[in-house]
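Asker: I'd like to go over a predicted model; first the sequence, then the structure.
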Amino acid sequence: MGYCNALLNIKYFGFLYSSLKRRFREMIDDEEKKKEKRNEKLLTELCECYLLLNIGASSQLISVCVPCLLKAALKKDENEEAQKEVEMALLALSCIFSHYKIEKDLYLNEMKEIIQYHEKRHNLTRLAYQSAWQFLIILSFSTNYMFDVIVDEMNFVGEAKRELEELAKCVDWKREKEEKIKGKGRKEELVFQRWLQMFESFFVACNLWNKECSGLIESIVQVFLVSRDNHSEICILCVNLFETAAENRAVKLDALLKSGAIDAVFEEFLRPASNERMAFEFIYFFQLISMRLKEEKDDEMEEAKRKELKRKIFEKMEEEGYEDIITTFYEIIDFLNKKYFSELSLRISDYLVNS
């Protein structure tokens, strides 16, 4: 249950209020207090079950679970059984929320060892490797130092880009349209979605944008293009990432233009096949772009760049008839706000780059 709960991103709220949750907590406490006589395998499995099923845990339990699961994840055996144990431990760790402040001394060296060993020996499953990075990304929210280590020392962006491109080759993009094909590539698809969901946290926290980060956007654009006809969920995840990047002032809009993100979304926006959800995401994305382009810059060079970028985007949109399209969609903005509990602007000028 816990494995499926985490892998399928299902929130099972019933566990929060169950006597089973209290029983797990008591068993973990009892086993941890045994010290030398404790059953390490039992304690590991109890911690895994608790974190995989639980949406929140006490700081006291987190301080017990993290060292225990890291010890299990440090196994170097490459047989199938050991890989499964490591995968479960890392998957459970990836379920810990960002509001827990865990001292880096309790996990950083171990996680670096796990990831760097995998990069040399490839001993982890795809899910285990993604989970290891997710654990670090989640905890990086509590300290800028952690984020710098992940990006600079551990080359998160390069590894994430490589993994995304390799996983894209394993996904059956026509699975949704060919319902008879079941099971094949399903796990890789779910891991793929976990990477995309994790990128959102990265784009929110990233405060130093570089060429490598732009390369990651380019990879996401390619995923967007191959998924748009067959996998709406992944397609929407990609647009959400473009939105998150556009909201982050550290991300230069020029990066979104050169990576092809703006062109890709605009091209899809013009297609008649777009559904209400996609229309909502596209409108929101262009609202963000328009707002960013209207921001005044104190620095003269930055202001000149903004005006040039604004000119390029305006010319492209004018050429493709964007103003007519957004005017047509403007009629349903109020409806979309009510349906998706959003606050899209009701002023059409907020979507027009030339305003």
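Answerer: Right, received. Where do you want to start?

Asker: drop to CA atoms for contacts and neighbour counts, all remaining ones
Answerer: Fine.

Asker: what about the helices in the stretch 101-250 of the chain?
Answerer: Taking DSSP state H, counting those that start in this stretch, the helices of the stretch 101-250 of the chain run over residues 108-121, 126-140, 144-148, 156-168, 186-205, 211-227, 232-247.

Asker: Summarise which helices and strands the longest one is packed against.
Answerer: So the one you mean is helix 186-205. The contact analysis (3 or more Cα pairs under 8 Å, 6 or more residues apart in numbering; DSSP states H and E) places helix 186-205 against helix 126-140, helix 156-168, helix 232-247.

Asker: Can you give the contact residues for that helix?
Answerer: Under the criterion Cα atoms under 8 Å, 6 or more residues apart in numbering, residues 7-8, 126-127, 130, 134, 137-138, 141, 147, 160, 164, 167-168, 170-172, 234, 237-238, 240-241, 244-245, 248 lie in contact with helix 186-205.

Asker: ok so, going back, mind giving me JSON lines with the helices and strands packed on helix 186-205 and columns for distance to V191 and mean neighbour count?
Answerer: Listed next are the helices and strands packed on helix 186-205 as JSON lines, based on distance: least, Cα to Cα, whole Å; neighbours: other Cα atoms under 10 Å:
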{"stretch": "helix 126-140", "distance to V191": "6", "mean neighbour count": "22"}
{"stretch": "helix 156-168", "distance to V191": "8", "mean neighbour count": "17"}
{"stretch": "helix 232-247", "distance to V191": "12", "mean neighbour count": "21"}
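
Asker: Any chance of the helices of the stretch 101-250 of the chain in TSV with distance to L293 as columns?
Answerer: Shown next, in TSV, are the helices of the stretch 101-250 of the chain (distance: least, Cα to Cα, whole Å):
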stretch	distance to L293
helix 108-121	39
helix 126-140	30
helix 144-148	28
helix 156-168	27
helix 186-205	19
helix 211-227	19
helix 232-247	11
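
Asker: which one of the ones you listed lies closest to S59?
Answerer: For these, proximity to S59 was assessed by Cα to Cα; helix 126-140 is nearest, at 13.7 Å.

Asker: How about residues contacting that closest one?
Answerer: Taking Cα under 8 Å, 6+ apart as the rule, helix 126-140 contacts 86-88, 90-91, 93-102, 111, 114-115, 118, 146-147, 150, 156, 188, 191, 194-195, 198, 201-202.

Asker: Same check on stretch 227-238?
Answerer: With contact meaning Cα under 8 Å, 6+ apart, stretch 227-238 is reached by 173-177, 193, 196-197, 220-221, 223-225, 278, 281.

Asker: Can you flag the buried ones in the residues you listed?
Answerer: Using 16 or more other Cα atoms under 10 Å as the burial test, the contacts of stretch 227-238 include W173, R175, Q193, L196, Q197, I220, V221, V223, F224, L225, M278, E281 as buried.

Asker: Tell me the one of the residues you listed nearest V64?
Answerer: Q197 (27.2 Å).

Asker: how near is that closest one to L139?
Answerer: 15 Å (Cα to Cα, to the nearest Å).

Asker: try this one next to it:
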Amino acid sequence: MKRTKAASKKEENEENQKEVEMALLALRRINMYRKMEKELYFNEIKEIVQHHKEHHNLTQLSYQSAWQVLIEGFCIDKSLEEVIVNELHFSSEAAREILELLKCIDWKRKEEENGRREVQMIKKWLNMIYEFFRSFTLRNEELAELMRSLIQLSRAAKGNNLVISNQCFSLLGSAAEKRNVKIDDLLKSGAIIAVLEEMKQSTLKDDIIQECLNLFYAILRRLKKEEEDEIEEAKRQIVKMELHEKMEEEGYEDAIAGFHKIIL
């Protein structure tokens, strides 16, 4: 509780800022997602994220920790989705943070010199994005921006960090499977072009080929399902009208009036 209150302080002096950062790191590591404790910490963490977006007062690691608390907490409490998606704008923030971290990495240098800390932070953002795609159902216009950042990351990591590159394509495939991700978003983000470019490479690894194919299969399944849904909806409307006409013929006017909203 004491650490949670420390995290809510907004003074800009160095001592209080260290308290905030230590509190966020501690909150990330402890299991505090029971219903009673959510009421104690959630509003403070939300305010910290909002304050950082305006003043950029946190380190990248602390800001990431705040988001980890919120994203992992969402898996327990679905009521947080509206806040995380549309109020705090996770998609845009994750995209921006990934690109900022990417600027600090020199892939040509030795691993211990090329921004190892930033690489690890990027991996944590990718894990959060996985949870985001897996659990969230709301549509928003920022998903294309998030997918564009994954494409930029995959291109930068190509030939240097296969784990990250593969994970980016895996996440794009996961996004393609989600009904809340519009196929138009996949087109706008350049995901399909990126996959086609990747598949042209003669040295492409089998696992990356599989991730690329998964994305195309997901899109084809989506298109087929949407077509089937349209057909099914047309069939349902026909059945409803036939039922309505039959009830009229049989003289069930009262029933028609009672169920008017259902059968029309």
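Answerer: Looks like it came in fine. In this text, all values refer to a predicted model and were calculated from it rather than measured experimentally.

Asker: Need the TM-score between these chains.
Answerer: Comparison of the two superposed chains (TM-score structural alignment, normalised by the length of the second structure) gives a TM-score of 0.76, and 231 aligned residues with a Cα RMSD of 2.7 Å.

Asker: Which of the contacts of helix 126-140 of the first structure are buried? Put it as a ChimeraX command.
Answerer: Only the buried entries of the contacts of helix 126-140 of the first structure go into this ChimeraX selection, using 16+ other Cα under 10 Å:
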select :86,87,88,90,91,93,94,95,96,98,100,102,111,114,115,146,147,150,156,188,191,194,195,198,201,202
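
Asker: Tell me the residue in the second structure aligned with F285 of the first structure.
Answerer: Counting by TM-score structural alignment, F285 of the first structure corresponds to L215 in the second structure.

Asker: OK, contacts around its match?
Answerer: Neighbour list for L215 of the second structure: L172, G173, S174, A176, E177 [criterion: Cα under 8 Å, 6+ apart].

Asker: What lines up with the last one in the first structure?
Answerer: The one in question is E177 of the second structure. By TM-score structural alignment, E177 of the second structure lines up with E247.

Asker: and the closest residue to its match other than its chain neighbours, what element?
Answerer: Closest residue in space to E247 of the first structure, ignoring its immediate chain neighbours: L288 at 6.8 Å, by Cα to Cα, 6 or more residues apart in numbering. Using DSSP states H and E, L288 of the first structure falls within helix 276-293.

Asker: and that helix, how far from the second structure on average?
Answerer: Average distance between helix 276-293 of the first structure and its aligned residues in the second structure, after superposition and using mean Cα distance after the TM-score superposition for the first structure, equals 2.6 Å.

Asker: Could you tell me how far the counterpart of I193 of the second structure in the first structure is located from F269 of the first structure?
Answerer: Under the alignment defined by TM-score structural alignment, I193 of the second structure is paired with D263 of the first structure. In this view, D263 of the first structure and F269 of the first structure are 10 Å apart by Cα to Cα.

Asker: More neighbours: which of these two?
Answerer: For D263 of the first structure and F269, the more surrounded residue by other Cα atoms under 10 Å is F269, and the numbers stand at 20 against 17.

Asker: Could you double-check that that one sits in contact with A279?
Answerer: Yes - counting by Cα atoms under 8 Å, F269 of the first structure does reach A279; the two are 6.9 Å apart.

Asker: Identify each buried residue in stretch 176-185 of the second structure, please.
Answerer: Buried residues in stretch 176-185 of the second structure (16+ other Cα under 10 Å): A176, E177, K178, V181, K182, I183, D185.

Asker: follow-up on the earlier one: the helix holding L288 of the first structure: what's the following helix or strand?
Answerer: Counting by DSSP H and E, the element after helix 276-293 of the first structure in chain order, helix or strand, is helix 300-320.

Asker: now the angle from that following helix to helix 276-293?
Answerer: 140 degrees (axes from the mean of the first three to the mean of the last three Cα atoms, to 10 degrees).

Asker: Show me what helix 300-320 of the first structure is packed up against.
Answerer: With contacts defined as 3+ Cα pairs under 8 Å, 6+ apart, helix 300-320 of the first structure has these neighbours: helix 276-293.

Asker: tilt between the helix it packs on and helix 232-247?
Answerer: Orientation of helix 276-293 of the first structure against helix 232-247 (the same axes, to 10 degrees) gives an angle of 10 degrees.

Asker: and helix 276-293 of the first structure, how far from the chain's centre?
Answerer: Distance, stretch centre to chain centre, for helix 276-293 of the first structure: 19 Å (Cα atoms, centre = their mean, to the nearest Å).

Asker: likewise stretch 124-140 of the first structure?
Answerer: On the basis of Cα atoms, centre = their mean, stretch 124-140 of the first structure is displaced by 11 Å from the centre of the chain it belongs to.

Asker: Where in the second structure does it fall?
Answerer: So stretch 124-140 of the first structure sits over residues 58-74 in the second structure, by TM-score structural alignment.

Asker: Next, count neighbours for E82 of the second structure.
Answerer: Residues lying near E82 of the second structure (other Cα under 10 Å) number 14.

Asker: Setting aside sequence neighbours, what's the nearest residue to it?
Answerer: L138 (7.6 Å).

Asker: need the contact list for E81 of the second structure.
Answerer: Counting by Cα under 8 Å, 6+ apart, E81 of the second structure touches F74, F136, L138.

Asker: for the residues you listed, which one is nearest E12 of the second structure?
Answerer: Taking Cα to Cα as the measure, E12 of the second structure lies nearest F74 of the contacts of E81 of the second structure, at 29.1 Å.

Asker: which non-adjacent residue is nearest L336 of the first structure?
Answerer: Take L336 of the first structure and drop its neighbours on the chain: the residue closest to it by Cα to Cα, 6+ apart is F280, 6.4 Å away.

Asker: where does L46 of the first structure sit relative to Y107 of the first structure, distance-wise?
Answerer: Relative to Y107 of the first structure, and taking Cα to Cα, L46 of the first structure is found at 19 Å.

Asker: Which of the two has more residues huddled nearby?
Answerer: Per other Cα under 10 Å, whichever of L46 of the first structure and Y107 has more neighbours is L46, with 18 against 15.

Asker: can you tell me the helix or strand for that one?
Answerer: Counting by DSSP H and E, L46 of the first structure is part of helix 40-53.

Asker: Report the buried residues of the next helix or strand after that helix.
Answerer: Toward the C-terminal end, the helix or strand that comes next after helix 40-53 of the first structure (DSSP H and E) is helix 59-73. For helix 59-73 of the first structure, a neighbour-count test (16+ other Cα under 10 Å) marks L61, I62, V64, C65, V66, C68, L69, L70, A72, A73 as buried.
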